[in-house]
Structure formats: structure tokens, C-alpha cells
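1. sequence? don't have it. structure:
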């Protein structure tokens, strides 16, 4: 049960202010888009030529934006970190080397903690990209490249709290990251390597060999194995299927729980039959070096729940089913 609204709360005004905020910030981004040109290309060029790291700095709300920007750059192929300007004045400036590029963020361009270290950065020989809303500010004057993040107004009704200005900073940081990842030829596989714990990382980095059952855990019988012995093998291994192999362990067929159900539905007497009589010949198989997501796609396409893993000579090396893929969080 929801709590009653606070005294004096006006729902219509809240909705109107929310819509107004989104409208102001959307207009700020459109204006920002139209102002991008050669300076942005210069900033991208500076970062691409950087042999060190990108060091992002900012105070207050711009600092929060800077942390997000550094994280986005780092995850898309540009080594980056955030350094707090106030801490930089007390030793953390030692993290910055002449090989680095600094991105300094300040809407006013006059944040005391930031402007205090700008001469030191220039003395180090660090290339400086300034993101500011004031082209005549101290930050703009010290910058090798100045990116204009000015906005016509903040979304705050008092025109005080950083709202539209921080939205512009975040968006421009994303624009830089996208331009850089494209210039570097950054691919899905590269993204996955920096996100191994995420869903995309699991899909692009997990191979069949990482999740398949191996050795004695893989059910297998010969073609002449009787029905009862085959069922014992299937029950013991819990795959929901068994491979049927020849004397060299090459896969010649598969028998699954679904095959058993269909045979029973037909009223067939299975007791005197062998695996060779009942198996499905030429089953779908995958290689151990295939991506696990490829095995999942194959199983979905063929509407099967188990697949055998073979080597280049079609010898059985493993098996997996949908439960194995779900445990690995591939599906």
C-alpha cells in the first residue's frame, strides 16, 4: 500500500517539471551536436597518439561525470583513469606522466582545485583537453584543445544545480569514446575481454570446451550394445542422451530421451534391440573450440537439448546439454 502524498504535493506540477527538464536537456544536446567539429577531431587525434593513459579530472558533479567518462573509455579500448583534482594537489599528481593526455571537466572552467594544477600539468608537458562551458575561462586558456559544453540554461528551475550542463558533459564524453573505439577498430570481442563477467563476455569468450562434459562423464555405447545396457548408461550419466561410437570412438549416432519417448509411443518392443537399431544416424555435432553460444544456437535451430562434441576425425571428446549452458550463463 503506497504512502499518502506529502502535504502540498502537486502531481501535475511534478509531471510538468519532469517533462520540462527532459525538454531542456534534449535541446541542450541538440545544440551541442551542432557545435562539434574540428576541436573534437583534434581531441580524438591527441588521444589516439597518446602513448600513456587518458587521465580524467573534474570537481563536484563534473567529477562524477569524469569517473563515468574514464570508465567508458577504459572499457572501449582507451586506457583511462580518474584523478581527483583536490587529491592531485596532495600527491596524486604523481600518477600523471608526460606521456598522458588529461581531460579536465569544469562547466565554469574556474574550479579552484582544478585551475591550481593546470600550470603544473603544462610544465609536465601533458597535453590537455578542456571540456568547459566558458570559452574565456582559465581552463579554456590552458587547454591544447577546448571542447565547448555550454548550455543555454540548466534544467533546475533556479538555473543553479548542474543538470543540463552535466548531461552535455556525459554525452560529449560518450561521443569521444565512440569516435575512439571506431578509430581503433574496436570489436565485440575486444569489449568482451574487458567485460568477462558480463553476459556479452560469457557469450563471446566461453568456448564449448569450457562447459562440456568430458571423459567418463560422457555417455557412450557401441552399436551392438543392448537396449537395457544403453538405458543404464544414459541413466548413470544424466545427459538425457548417449553417443553411439565405433571401435575408434568415432560418433556414428545418438540416442536421446526424445527417441525413447517416440519409440514407446509407437508401441515398439525395445527389449531385443541394440543401440545400432535405435540410434539416430549422423547427429548434429560441434567442435570443442566453437563458442558455447554457437552450440546453443545449433541446439535451438535443430530443436534438440543435447549435442555431442567431436574432434577433426569425428572422435567423441565431449557432450553438453542446455542445462550445462544455463549453468554457465551462456543462455
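-> Okay, I see it. Bear in mind that the values here come from a model prediction, so they are computed numbers and not experimental data.
2. C-alpha only now, for contacts and for neighbours.
-> Will do.
3. how much space between the residue of the chain most remote from its centre and residue 60?
-> Relative to the C-alpha centroid of the chain, counting by Cα atoms, centre = their mean, residue 272 is the outermost residue, at 53.9 Å. Going from residue 272 to residue 60 by Cα to Cα, to the nearest Å gives 80 Å.
4. Then residue 204?
-> Applying Cα to Cα, the value for residue 204 to residue 60 is 37 Å.
5. Which one of these two is surrounded by more residues?
-> Using other Cα atoms under 10 Å, the more surrounded residue of residue 204 and residue 60 is residue 204, with 20 against 12.
6. For my notes, confirm the more buried one occurs in a helix.
-> Yes - judged by DSSP: H, G, I helix; E, B strand; the rest coil, residue 204 forms part of a helix.
7. take the one below as the second:
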């Protein structure tokens, strides 16, 4: 095939799947709301099952539900009839996925699900199928045709099913008042979790690692403190440990440009008064935002009365994966 033919095939596939999406809109109806109500009232878990490609889609739907506030997991229907059905309880809600609605492995476990009186939501492309008729709620995910030119390989139909699953997950998320902080709690290992969960106090330098000098300190002594602590700056604090200023590598370059006598100067003469500071309980991501806004690489961390609590450096944020 020529490049233009390959491109045309790809575009045709996307057009067919776009049309499948459009057809779903009118099916987000009372049945959809009923399915959401069943899951919101569930005291156990949402158990998703499906065979073949429907099973792969079911695994994704279960994962999306679980990460957005609806406890869920996937059970393979073939394994379910050989012992894994014990994972399902009357307190659960089952979502069974089968485009034909006649998948043998799924139908085999239906009598036991109904015997336990576990609510059953079906997602099929055949409203008159066995699965659709037995279910408590049926969600129609039918498509006019598959993107496959043979109209055989599940393509548009699996895309439509996945989209319906996303619609359920988002509707439940909003109904539960699920927040970005809640999302981060289930993603602690990802960059999103790090951005949303890490606080400045988790990363800042404290105690003896803090570079600090008193007003009136000779500039040479302040530079020695900066070198020993290795953060490229030092805080200047009064007798009550309140921040009165900051001196950084950038200030040192400006001192050299202004031809300040480094041997005779005191830190008071060259420091930046006040300086930018943050609070320990701020999100680490807020420290990044402040540093980027003011083009600085370190922040003093203080309490509300400006008592020095710590220092956080851009390198700390990089190592933690916040940046």
C-alpha cells in the first residue's frame, strides 16, 4: 500500500470510531443513571468480567473505577467458573461485558450471580441478547459497524465500550466529590502523586544543615557558611531566629560586579532584605511555581512570624520527581 492509502485507512478507522462515540450520547439515559445508582449504593466492590477483547476492556474499566474512588477489580469469567467466583459476594455489583451478549463463559456464571442476588449490569451491543435480558440494568454499546474492513475484529465496539466505562467512572467520581488529593492517594508512586502529596516540610533542609548567619557577620564568614552548607545561599536571621534577609550566589556575583570589598563588607550591606519564603505545609509543587516565577533556585521556609524553619532547593524538588 502507498503512504496515502495507509493514511486513508487510518482516517477511515477514526471516522468510524468517532461515529460510534456519537451514537453513545443518546444512550446515556435513565439506564445509565440506574447503573450509577447501583454502584454508588454498593457496600462491596464493583466486579468487572468479560472474555477476550471485552475482558481487556473490562480490566481497563475496573482499573479506572478503582483509581477514581469506586473500589473495583476484574475477574476472568473462565477462571470464575473454576473457583474465582468466590471473589464475588452479595454486597458487590457485577458489570458483565459481552458485545454479543451470548459469550458462553460469561453466561455460565450468571445463574450463580443471580442466586446470590448480586446486582448485575450488562454492557452489550445486543439489547435482545441473553445477558441483556437477565441483567438488572443494560447499557447499550452497539455500533453501526466495526472499523475492521471485514467487520469482524472488535474495534469500534471495544472503543465504544471503553468510552461508556469512562462515562460511568467520571459520573461516579463527580457524585462522590472525588478530589485531586483523593486521586493522588491511589497514585503515590506516580509523578502526579508526588506533586499532590509531597509537602515542603517533607523535603526541606533543617537543623544543622541550614545555612544561617546573624546581621553584622563579615561577608567572608557568610560565604564560608554558604560553602559548608552547599545550598548556594544563606539566611540572615536576628536573635529570635526571624529572617531579615538572604544572600545567594547571585548576590555574590552582583557584589563582584559592584566591586564591593569582600574582606571589609558585612552581610548587612549586601544581602537582599526579606527574600522569598514559603511555609512548611505548602505543597512542594507550590515551591516549584514560586521558584520559576521569580527565577530563583532556593526558598527560605518560615512560619507566619518569619521564624526560619528550613530551606528547600530546586535540586531537592528534582530528586523527588516534583519537577
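-> Alright, I've got the coordinates. Please read all numbers here as calculations on a predicted model, not as lab measurements.
8. one step back: enumerate every residue touching the residue farthest from the centre of the first structure.
-> 226, 227 (Cα atoms under 8 Å, 6 or more residues apart in numbering).
9. and it, what pairs with it in the second structure?
-> Here residue 272 of the first structure is matched to residue 264 in the second structure, going by TM-score structural alignment.
10. does that match count as helix, strand or coil?
-> Once three-state DSSP is applied, residue 264 of the second structure turns out coil.
11. Going by residue numbers, what spans are helices in the stretch 1-150 of the first structure?
-> 11-35, 38-49, 60-75, 85-88, 112-115, 118-124, 138-142 (DSSP state H, counting those that start in this stretch).
12. For stretch 233-245 of the first structure, grab the matching residue range in the second structure.
-> Counting by TM-score structural alignment, stretch 233-245 of the first structure sits on residues 225-237 of the second structure.
13. which other residues reach the matching stretch?
-> Residues beyond stretch 225-237 of the second structure that count as contacts (Cα under 8 Å, 6+ apart) turn out to be 209-215, 222, 243-249, 267, 298, 300, 308, 313.
14. dump the residue contacts of the residue nearest in space to the middle of the second structure.
-> Geometric centre of the second structure, nearest residue: residue 192, 4.7 Å, by Cα atoms, centre = their mean. With contact taken as Cα under 8 Å, 6+ apart, residue 192 of the second structure is in contact with residue 184.
15. which one in the first structure is aligned with it?
-> Alignment note (TM-score structural alignment): residue 192 of the second structure maps to residue 200 of the first structure.
16. in what helix or strand does its match lie?
-> helix 199-205 (DSSP states H and E).
17. which parts of that helix are buried?
-> 200, 201, 202, 203, 204, 205 (16 or more other Cα atoms under 10 Å).
18. same deal with stretch 21-41 of the second structure?
-> Quick answer for stretch 21-41 of the second structure (16+ other Cα under 10 Å): 21, 23, 24, 31, 32, 34, 35, 36, 38, 39, 40.
19. for stretch 83-93 of the first structure, same thing?
-> 83, 84, 85, 86, 88, 93.
20. Check those against residue 195 of the first structure and report the nearest one.
-> residue 83 (22.5 Å; Cα to Cα).
21. Would you quantify the distance from that closest one to residue 94 of the first structure?
-> Shown here: residue 83 of the first structure relative to residue 94 of the first structure, a distance of 10 Å by Cα to Cα.
22. follow-up on the earlier one: and the two most separated of the buried residues of stretch 21-41 of the second structure?
-> Farthest pair in the buried residues of stretch 21-41 of the second structure, by Cα to Cα: 23 and 40, 25.8 Å.
23. Make sure residue 62 of the second structure is actually in contact with residue 73.
-> Yes - between residue 62 of the second structure and residue 73 there is a contact at 5.2 Å, judged by Cα atoms under 8 Å.
24. Looking at those two, which has the bigger crowd around it?
-> Each of residue 62 of the second structure and residue 73 has its neighbours counted (other Cα under 10 Å); residue 62 has more, 24 against 21.
25. In contact with the more buried one, which residues?
-> By Cα under 8 Å, 6+ apart, the residues touching residue 62 of the second structure are 46, 47, 48, 72, 73, 74.
26. Which residue in the first structure occupies the aligned position of it?
-> In the first structure, residue 62 of the second structure lines up with residue 70, judged by TM-score structural alignment.
27. Residue 46 of the second structure too?
-> By TM-score structural alignment, residue 46 of the second structure lines up with residue 54.
28. and the closest residue to its match other than its chain neighbours, what does it touch?
-> Leaving aside its chain neighbours, residue 54 of the first structure sits nearest to residue 80 (4.5 Å; criterion: Cα to Cα, 6 or more residues apart in numbering). Residues near residue 80 of the first structure by Cα under 8 Å, 6+ apart: 53, 54, 55, 56, 70, 71, 73, 74.
29. same thing but at 6 Å, please
-> Residues near residue 80 of the first structure by Cα atoms under 6 Å, 6 or more residues apart in numbering: 53, 54, 55, 70, 74.
30. residue in the second structure matching residue 23 of the first structure?
-> By TM-score structural alignment, residue 23 of the first structure lines up with residue 15.
31. repeat for residue 283 of the first structure
-> Match for residue 283 of the first structure (TM-score structural alignment): residue 275.
32. Understood, closing this out.
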